[in-house]
Structure formats: C-alpha cells, structure tokens
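In: turn this into a structure:
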Amino acid sequence: MAPETSTVTALDPQTLRDWMNRHEDLIVLDVRSAAEFETLHIRGSYNVPLPLLSEHTDELAERLGARVVLVCQSGVRAEQARQRLGTAGIGSARVLAGGVPGFAAAGGDVVRGAQHWDLERQVRMAAGTLVVGGLLAGKFISPKLRLLAGAIGTGLTFSAATNTCAMGKALARMPWNKTAAEPTAESAIRQLPAASA
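Out: All right, here's what the predicted structure looks like:
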C-alpha cells in the first residue's frame, strides 16, 4: 500500500479492519440515509447523512480528529463528504473503497437490520422504469411520450457530469425511505467523541 499522504483518499476494507483494531482515535462516518444505515452499517460507525454533513460541515469538523474514514454504499457520497470536510480543514479523511457492502464482503464487523433497498438501487430502478415506460408509451400511445426516455437520459448524463443526483434526493424523501428517523444536527454532532488535542 502507498504511504499515507493527503493525496491518497481511498482506503481498502482490510486496512480499515486493521485500523479499527489499532487506533482508538478512528472515527468512521457513514454518510448514507438513516434507512440505509439501519439496513447495514459498520459496527461502531456514526450516521451523519450527506445533506446534514453538507449543512453543518464546520460544526462536525470541530469534533473530528486526524483519522476519519467516510463510508457510503459505493463511495460517491463519501467522496462528496470528503471534499466538504476538506474545505473545513479535515484534509486527511479517507473514503472506504467498496463502501459498506465491500467492507461486509471482506469479513468486516457489520450490523444488519431491517432490509431496505439502498438509494442507488432505487435510482436505477426508477430511471430504468421511466425509460422503458416512455418507450412503450411512445410506441402504443403517442410518439411524443418517447421524450420521457430522452429526459431521463439527459438527467442521468447531467447527474454523472455534476456528481449530483436529483432523482436520489427526491427518492430519499419518499415515505419508504423514512422508516428510520434521520439524525438531527444536534444529535449527529453530540454522538461524536470530542476531538483529542
């Protein structure tokens, strides 16, 4: 493994497992929604959903030490969180490669709860369904309805180019994704240990 520098941002699951056994100052932040966290999370991790982290970056950064690992489902949201924390002076944060599923597959200690589809899977299902629905409606109802497939494709292209996901944000607000209470800024910050001097 390459030496630790501020330019190395990915951390493999085995290294995280080793760090969890050796470093008491390690903080693992899971930036997924509360429902995703409830489904599967790394034992000992703290749930601070990305929108909450984005709104309260400076307050959270005050509680973080030098050894921070950010996790999500695949690494996309964790990388966004890493960039946000970097603007608040936490330049040493790492992103777990493979996300929580990769850590579980590597034999890491995880907690399994009520099963929910993760947000990324919901986005793929919604986008695919809308594209197929638009193509079928365009064939059987009106050719103009094929524009729905084009609009979804345009949205996905924009999502990839900007590393954002409007559909994911909309789906996160759906009732089935609210089965677990999202942490408040106060509860998220209070749960973190105070940074050691």
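
In: drop to CA atoms for contacts and neighbour counts, all remaining ones
Out: Fine.

In: now the residue positioned nearest the centre of the chain: how far from R32?
Out: Taking Cα atoms, centre = their mean, the centroid of the chain lies closest to C72, which sits 3.4 Å from it. As for C72, its distance to R32 is 5 Å (criterion: Cα to Cα, to the nearest Å).

In: which residues does stretch 122-131 contact?
Out: Under the contact criterion Cα atoms under 8 Å, 6 or more residues apart in numbering, stretch 122-131 has outside partners L148, A149, G150, I152, G153, M167, G168, L171.

In: what's the closest non-adjacent residue to the third one?
Out: What sits nearest to G150 in space, not counting adjacent residues and going by Cα to Cα, 6 or more residues apart in numbering, is V131, at 7.8 Å.

In: gap between the one you found and N47?
Out: 33 Å.

In: the structure of the following sequence is requested for comparison with the preceding one:
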Amino acid sequence: MTTVTTRPTTLTATDLRDWLAEPAGPRLVDVRTPAEFAASHIPGSYNVPLPLLEEHRRELAEHLDDDVVLVCRSGARASRAESALADTGTDHLHVLDGGITAWESAGGDVVAGEGGWDLERQVRLVAGSIVLTGILASTVVPQAKWLSAGIGAGLTGAALTNTCAMGALLSRMPHNRRHEPTPEAVFAQLRGGRN
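Out: Below you'll find the predicted structure:
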C-alpha cells in the first residue's frame, strides 16, 4: 500500500527522528558507499550505493511502496538519488537535509562499525596531494603547475554543479566497494520489510 504524506521533501534531523518514532515511519535508504555505510549509519537503513541506485532505479522503484528518506553524508548524493527515482514516477521521496552529518550533530542514534574514510575526506586527500605534487614539481618542470590548476578548476566546477567527478571515481575504487550489495540482495531486503 502506498503511503503518501504531506511531509516536506527535505527533512531536518529532528523531523526525521520524530517521524521514525511513529508506528508508520519511513524507510531509510542510505546512498553512500558501502565503506561509508559500514563506518556509521542510521539504525534500520538500507545501503543502496548511488551508482547502483542510478543503474537500477526502475527496478528499485518497484520495491519502494512506502515513504522513503534518502540519506548520504551531506545531502548532495541523496538529492541526486531523489532525482533519479523521481524520473521513475516515485513520488513519496524525502531527503535528509545535511545527511548523516546533521543526524549525528543532532544527537541521532547511529550504528558505528569499522569502515573507511567518507568520500569527501578521500577527495580532499587526493586533490590536496595532486595540488601539492604539482606545485613541488613545478620548481623543476614549470609546466607542472597546470596539474594543480586543473585540480583547482575541477573543484570549482564541482562546487558550482554540486557534483564531483573525483568523488564518483573514488566511489568505484575497490576499498569503497567492499561489501557492496548486489541489486538482487537489495530487492530481497526491501521485499522482506523494514530493517
């Protein structure tokens, strides 16, 4: 049975905590990488990494007959997931504003485990390392400064478009895909009811 609410499409951590306390709370779909999800997630969340969600959005939408709150680190990937699922006609989607970061800041419960760095931290490490390497190398080979300029341009573009090509590439690295669920496993979990 489809449950359509009058709740806003963007929820604060407090709104979500109150809604989860109700008997007919929403499903939580966390679209971060499996490594990020393993590090910490909201209890009862399903991990459906954004690339898997985007590739299998139509099949996934068939299993989302309740209200769904999409969660990521800050809200950007969850907004992308919302757009991908909205294209399938799914209309009971919500995004946790500020993501898991806002949830934890508001004192929300998390399941903590061992996991890797979140994607944003990985991007900062890789981008910073490339910029530093470009600057140091430019003392010997002046053209190496353009490597740093390219990273700067990429980060500027990422901020303006609210996307991140480097983050997308890093999310496909083996250490971020450890324990990645298969589409079949995700569909089976969703058919089985709430976590």
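
In: TM-score them against each other, please.
Out: Superposed pair, TM-score by TM-score structural alignment, normalised by the length of structure 2: 0.89. Supporting alignment: 189 aligned residues with a Cα RMSD of 2.0 Å.

In: burial check on the residue nearest to G150 of structure 1, number of neighbours?
Out: Each residue near V131 of structure 1 was counted by other Cα atoms under 10 Å, and the total is 20.

In: what's the counterpart of it in structure 2?
Out: Taking TM-score structural alignment for the superposition, V131 of structure 1 sits opposite V131 in structure 2.

In: now for the nearest residue to A81 of structure 2 once chain neighbours are set aside: which residues touch it?
Out: The shortest distance from A81 of structure 2 to any residue other than its chain neighbours is 6.5 Å, reached at L50 (Cα to Cα, 6+ apart). Taking Cα under 8 Å, 6+ apart as the definition of contact, the neighbours of L50 of structure 2 are V31, R32, T33, R77, A81.

In: residue ranges for the strands of structure 1, please.
Out: Ranges of strands in structure 1, per DSSP state E, are 10-11, 27-30, 40-42, 46-47, 68-71, 94-96, 110-112.

In: out of the ones you listed, which comes closest to I189 of structure 1?
Out: The closest of these to I189 of structure 1 is strand 46-47. By Cα to Cα, the value is 9.7 Å.

In: and the closest one, how far from structure 2 on average?
Out: With both structures laid over each other, strand 46-47 of structure 1 and its partner residues in structure 2 are 0.4 Å apart on average (mean Cα distance after the TM-score superposition for structure 1).

In: quick one: distance of that strand to the chain centre.
Out: Averaged C-alpha coordinates place strand 46-47 of structure 1 at 11 Å from its chain's average position (Cα atoms, centre = their mean, to the nearest Å).

In: for that strand, packing partners?
Out: With contacts defined as 3 or more Cα pairs under 8 Å, 6 or more residues apart in numbering; DSSP states H and E, the secondary structure elements packing on strand 46-47 of structure 1 are strand 27-30, helix 185-191.

In: how about 7 Å then?
Out: Using 3 or more Cα pairs under 7 Å, 6 or more residues apart in numbering; DSSP states H and E as the contact definition, the elements that strand 46-47 of structure 1 packs against are strand 27-30.

In: which residues touch the strand it packs on?
Out: Outside of strand 27-30 of structure 1, the residues that reach it under the criterion Cα atoms under 7 Å, 6 or more residues apart in numbering are S45, Y46, N47, V48, P49, R67, V68, V69, L70, V71, C72.

In: next: stretch 33-42 of structure 2.
Out: Outside stretch 33-42 of structure 2, the residues touching it (Cα under 7 Å, 6+ apart) are 47, 49, 109-118, 171, 176-180.

In: what about T5 of structure 1, how many residues close to it?
Out: Per other Cα under 10 Å, the neighbour tally for T5 of structure 1 reads 9.
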